[in-house]
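Novice: Sharing a model prediction with you, sequence too.
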Amino acid sequence: MLNLQAVHHIAIICSDYQKSKHFYTEILGFKIDREVLREERRSYKLDLSLNGQYCIELFSFPNPPARPSRPEACGLRHIAFQVSNIESAFQELEMKGISPEPIRVDEFTGKKFTFFGDPDDLPIELYEI
């Protein structure tokens, strides 16, 4: 048994570093822990945390290839974040120019959720807890 304890981080490669940096920090509210320019790779690495917990490594690379994400492509499907009030989060996204899908209800848990995309259309879910 590996005895896994928790998810350590999610790594995301973006096509437009400044746009994605703005999205994850100013729209979603992640805190920048460290930003490094790796000159030899012409690549940025941005470490982001949420409520004091390290969560996302945001990378930029010159001309990254596109990755199919919809409909139901094989591989990582989406990332999800929990919220306490889905309606409030939905309205805040709309005020910031993000258009989430209509709020749905999980047929097994009865909990509300919605999806929207990051600047590269990576599917992100908000799930009400």
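Specialist: All right, it came through fine. No experiment lies behind these values; they were computed from the predicted model shown.

Novice: use CA for all of it now, contacts and neighbours both
Specialist: OK.

Novice: Next one: the closest residue to Tyr24 other than its chain neighbours from Arg67, what distance?
Specialist: Distance criterion C-alpha to C-alpha, 6 or more residues apart in numbering; nearest residue to Tyr24, sequence neighbours excluded, is Phe30 at 5.8 Å. Counting by C-alpha to C-alpha, to the nearest Å, the gap from Phe30 to Arg67 is 24 Å.

Novice: next, the one to line up against it:
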Amino acid sequence: MQLSGIHHVALIASDLSRAKRFYVDLLGLRVLAENYREARDSWKVDLEGPGGLRLELFTFPGAPARPSRPEAQGLRHLAFATPDVDACRSRLAAGGVDCEPVRVDEYTGQRFFFCADPDDLPIEFYEVPPV
């Protein structure tokens, strides 16, 4: 078996408008498709970002809240690479997102910070210098 990469990450949002404001308006991802699935009474929104990044946003009526704290088993967080954590943090803060302070990874020396998406999924922004 040979893997060639991660194809996409799927997220379930409690409020599609809030999720799109965060992922599209603040993070700059582009909407590729937006489909209402009547049989499931749910939306599926395909998003695209740099480097082939693909996110799928779903809504499902009555979906339970995700436990984020204390940390639970399963997906821990979603991390985005950025060449400038300070600019990224400033943009999010200006958009009303509560961001943790910038820290330094003790193993790599790279700078990073966390915030949460509208459904409290931890989101990390990790500084990776441009190549």
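Specialist: Nice, thanks for sending it over. Small disclaimer: the values here were computed from a predicted structure and weren't measured.

Novice: TM-score for the pair, please.
Specialist: The TM-score (TM-score structural alignment, normalised by the length of structure 1) is 0.95; 128 aligned residues with a C-alpha RMSD of 1.1 Å.

Novice: on that earlier part again, in contact with the residue nearest to Tyr24 of structure 1: list those residues for me.
Specialist: Tyr24, Leu48, Ser49, Leu50 (C-alpha atoms under 8 Å, 6 or more residues apart in numbering).

Novice: ok, now with 10 Å
Specialist: 21-24, 47-56 (C-alpha atoms under 10 Å, 6 or more residues apart in numbering).

Novice: With neighbour count, distance to Pro62 of structure 1 and secondary structure added, can I get those residues in CSV?
Specialist: Shown next, in CSV, are the contacts of Phe30 of structure 1 (neighbours: other C-alpha atoms under 10 Å; distance: C-alpha to C-alpha, whole Å; DSSP: H, G, I helix; E, B strand; the rest coil):
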residue, neighbour count, distance to Pro62 of structure 1, secondary structure
Lys21, 19, 16, helix
His22, 14, 19, helix
Phe23, 17, 19, helix
Tyr24, 18, 20, helix
Asp47, 20, 19, strand
Leu48, 24, 21, strand
Ser49, 18, 25, strand
Leu50, 15, 27, strand
Asn51, 9, 31, coil
Gly52, 10, 30, coil
Gln53, 12, 29, strand
Tyr54, 18, 25, strand
Cys55, 18, 23, strand
Ile56, 19, 20, strand
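
Novice: The counterpart of Ser17 of structure 2 in structure 1: neighbouring residues, count only.
Specialist: When structure 1 is aligned by TM-score structural alignment, Ser17 of structure 2 is paired with Gln18. When neighbours are counted by other C-alpha atoms under 10 Å, Gln18 of structure 1 registers 10.

Novice: so how far is Ser99 of structure 1 from Gln18 of structure 1?
Specialist: For Gln18 of structure 1 relative to Ser99 of structure 1 (C-alpha to C-alpha), the value is 20 Å.

Novice: ok, now Asn3 of structure 1?
Specialist: 39 Å.

Novice: Those two: which is more packed in?
Specialist: Between Asn3 of structure 1 and Ser99, counting by other C-alpha under 10 Å, Ser99 is the more crowded of the two (14 against 5).

Novice: check contacts around the more buried one.
Specialist: Counted by C-alpha under 10 Å, 6+ apart, Ser99 of structure 1 has contacts Phe90, Gln91, Leu93, Phe115, Phe116, Gly117.

Novice: Check the residues you listed for burial and list the buried ones.
Specialist: Phe90, Leu93, Phe115, Phe116 (16 or more other C-alpha atoms under 10 Å).
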